[in-house]
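Undergrad: what shape does this take:
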Amino acid sequence: MQIRHSHIVLDACCVLNLCASENFIEILKSIPAQVVVTEIVRERELITLQRLGNEENEAALQFETAIAQGLLSIVDFESESEEDAFVNYAFELGDDGESATCAIAIQRGWAIATDDKKAISFSQEEAPHLQVLSTLEIIKGWSEVENLASTKLRSVLSAVRTKGRYKPHRNHPLLSWWENLMQ
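TA: Model (predicted):
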């Protein structure tokens, strides 16, 4: 996986899906850029991860471990223009996490990772020069770096589907890759 930016900002949906994979730390290590989440996403998603139940608490631990190991950084608004963009994007997107992710990524020229169709189209309209990645692109990139066996990859994707409640939309560029592995 090639990332054309120094940083990639993970939206909440990607955080949840990558944590659901049970390989969050390994996946982060394979990303060739600094991975960040916004303070708003951290505040809300860590709470969500902790509420998932005993089995899923491993996801919250991996999230916290990734931060402690420097694999995942937390960023917050650094300028008035970022805060203004956040407010404007919240009006458009209707979600604080996606709005903060887009505001910081667009203002700083960083890549975005999201699975939300509205956030994807919004980002592509606002900043067509920015790279927008999905959970599947990140997992596929990790699987190629690690040369994962198809059985391991199927297990990971199954966990993302079940625990993350994720399924790629019918126009996702990696839908056939997903379907072939999930058979």
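Undergrad: okay, CA-based contacts and neighbour counts for the rest of this
TA: Noted.
Undergrad: helices of this structure, start to end?
TA: 12-20, 24-30, 39-51, 57-68, 80-93, 96-108, 117-126, 135-146, 150-163, 175-182 (DSSP state H).
Undergrad: and the shortest one, what does it pack onto?
TA: In other words, helix 24-30. Secondary-structure packing of helix 24-30 (3 or more Cα pairs under 8 Å, 6 or more residues apart in numbering; DSSP states H and E): helix 57-68, helix 135-146.
Undergrad: could those go into TSV alongside mean neighbour count and distance to Arg165?
TA: Below are the helices and strands packed on helix 24-30 laid out as TSV (neighbours: other Cα atoms under 10 Å; distance: least, Cα to Cα, whole Å):
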stretch	mean neighbour count	distance to Arg165
helix 57-68	18	15
helix 135-146	18	12
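Undergrad: can you put those helices in TSV and add distance to Ala100?
TA: Compiled in TSV, those are given as follows (distance: least, Cα to Cα, whole Å):
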stretch	distance to Ala100
helix 57-68	19
helix 135-146	18
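Undergrad: and this one, so I can compare the two:
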Amino acid sequence: MDWKIAIYVYKNEVLSIFNHEKNEKEKIILAPYVTKNLIEIVSPTDDEIDEMVYFVSQNLDDGEAYTLSIGKNRNWYIATDDKAALNQLTRINFTKILTTPEIIKKWTENDNVSDSQIKLCLQNIQINGKFRPPKNSLLYTWWNGKVN
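TA: Here you go, the predicted structure:
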């Protein structure tokens, strides 16, 4: 899977994550992944910027708006857990969506990840990312079975 990040998100949003064990923010450094071509930074076209403004008017934050606009216009998969973004994608009948549980489950299946590694990963997401799948997620039971 090719990973792409809107330049706005790269420069303004993917900066740090709070490490609860150390009680401090840790810097997120994506540059090595960009250098190795594992992540591509993408800039919006003029039309995508126009659509981004529309998404902002629909109460999405700038990062989600850029992501949705670029992904939709280029027919790429969009990875998000943001409820407002998911609602917008549903409203416009865009179905190429990946959520955190789907990404993690795919990773565990493709890379033969041990149960202890999965549990640690999910716990880190829950604690540091402050994310748990909603109860209506198709992978809610899978997630809870792995994390407990």
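Undergrad: follow-up on the earlier one: His169 of structure 1 is nearest to which of the helices of structure 1?
TA: Nearest of the helices of structure 1 to His169 of structure 1, taken as Cα to Cα: helix 175-182 at 7.4 Å.
Undergrad: which residues in structure 2 does the closest one align to?
TA: Matched against structure 2 by TM-score structural alignment, helix 175-182 of structure 1 falls on residues 140-147.
Undergrad: re the thing from before, next, format the helices of structure 1 as TSV and append distance to Ile74 of structure 1.
TA: Below are those laid out as TSV (distance: least, Cα to Cα, whole Å):
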stretch	distance to Ile74 of structure 1
helix 12-20	13
helix 24-30	14
helix 39-51	6
helix 57-68	8
helix 80-93	15
helix 96-108	11
helix 117-126	20
helix 135-146	19
helix 150-163	23
helix 175-182	30
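Undergrad: what distance do you get for Ser155 of structure 1 to Phe24 of structure 1?
TA: 14 Å (Cα to Cα, to the nearest Å).
Undergrad: settle it for me: which of those two has more neighbours?
TA: A direct count of neighbours by other Cα atoms under 10 Å for Ser155 of structure 1 and Phe24 places Phe24 higher, at 20 against 15.
Undergrad: on that earlier part again, and the match of helix 175-182 of structure 1, how far from structure 1 on average?
TA: In the superposition against structure 1, stretch 140-147 of structure 2 averages 0.7 Å from its aligned positions (mean Cα distance after the TM-score superposition for structure 1).
Undergrad: who touches that stretch?
TA: 101, 115, 118-120, 122-123, 133-134 (Cα atoms under 8 Å, 6 or more residues apart in numbering).
Undergrad: ditto for stretch 42-50 of structure 1
TA: Stretch 42-50 of structure 1 is contacted by residues 12, 15-16, 56-57, 59-60, 63, 74 when judged by Cα under 8 Å, 6+ apart.
Undergrad: closest one to Leu130 of structure 1 out of these, please.
TA: Among the contacts of stretch 42-50 of structure 1, Ala12 lies closest to Leu130 of structure 1 (Cα to Cα), at 18.5 Å.
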